[in-house]
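> How does the following fold in three dimensions:
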Amino acid sequence: MIITIQMERGRNVDTKRRAAKAFTDAAIATLGAKAEWVTVLFEDYERTDWAIGGNLQLDRHGPGLVTLGNKD
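Next up is the predicted model:
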């Protein structure tokens, strides 16, 4: 099983470790998977490569990562 997480670039390695663990645990709990069957892939995107509603995220929110509660 492969879980792909697509998100804005800027999360640190510890955040990705926690996310990988959480998604793996969720797959085990909900799908009956074994941990060794679960692969988590992170795809990081720059704001210049991501648009919503026809507008680049760079134009909507500026160049930096803006996430409430993000300590990265």
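> Please make it C-alpha for all contacts and neighbour counts, starting now.
Noted.
> Break down the protein into its helices, ranges please.
For the chain, the helices defined by DSSP state H occupy 13-31, 57-61.
> Is it correct that residue 46 is in contact with residue 56?
No. Because the distance of 10.0 Å does not satisfy C-alpha atoms under 8 Å, residue 46 is recorded as not touching residue 56.
> The structure of the following sequence is requested for comparison with the preceding one:
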Amino acid sequence: MPYINIKVTDENVTSEQKRALIQGATALVVEVLNKEPKTTFVLIDEVNTDNWGIGYEQVSEIRQCIE
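Predicted coordinates:
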């Protein structure tokens, strides 16, 4: 029973995009590991950019510098 956990920042990920992630991740596990799709679980966690860091900085700070 595969369990896939996808973490993304909470920056306007649409329901359609989440559906595509679930379908794509499931298809990959079916293809590579020959697992049953109906027993493959996919969880998407949306993480606030203040809670996600790259190097020494929060993603929210990095994004402010880019804009």
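> Overlay them and tell me the TM-score.
TM-score of the superposed chains, computed with TM-score structural alignment, normalised by the length of the second structure, equals 0.87; 62 aligned residues with a C-alpha RMSD of 0.7 Å.
> Out of the helices of the first structure, the one nearest residue 5 of the first structure is which?
Residue 5 of the first structure sits nearest to helix 13-31 of all the helices of the first structure, at 9.2 Å, using C-alpha to C-alpha.
> Average offset of that closest one relative to the second structure?
After superposition onto the second structure, helix 13-31 of the first structure sits on average 0.4 Å from its aligned residues (mean C-alpha distance after the TM-score superposition for the first structure).
> would you list the helices of the first structure in a markdown table and tack on mean neighbour count?
Formatted as a markdown table, the helices of the first structure follow (neighbours: other C-alpha atoms under 10 Å):
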| stretch | mean neighbour count |
| --- | --- |
| helix 13-31 | 14 |
| helix 57-61 | 13 |
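> So for residue 39 of the first structure, which of those sits nearest?
Go through these one by one with C-alpha to C-alpha and the one that ends up closest to residue 39 of the first structure is helix 13-31, at 7.9 Å.
> thinking again about what came up before, for the helices of the first structure, could you give me a markdown table that also reports distance to residue 3 of the first structure?
Below are the helices of the first structure laid out as a markdown table (distance: least, C-alpha to C-alpha, whole Å):
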| stretch | distance to residue 3 of the first structure |
| --- | --- |
| helix 13-31 | 8 |
| helix 57-61 | 24 |
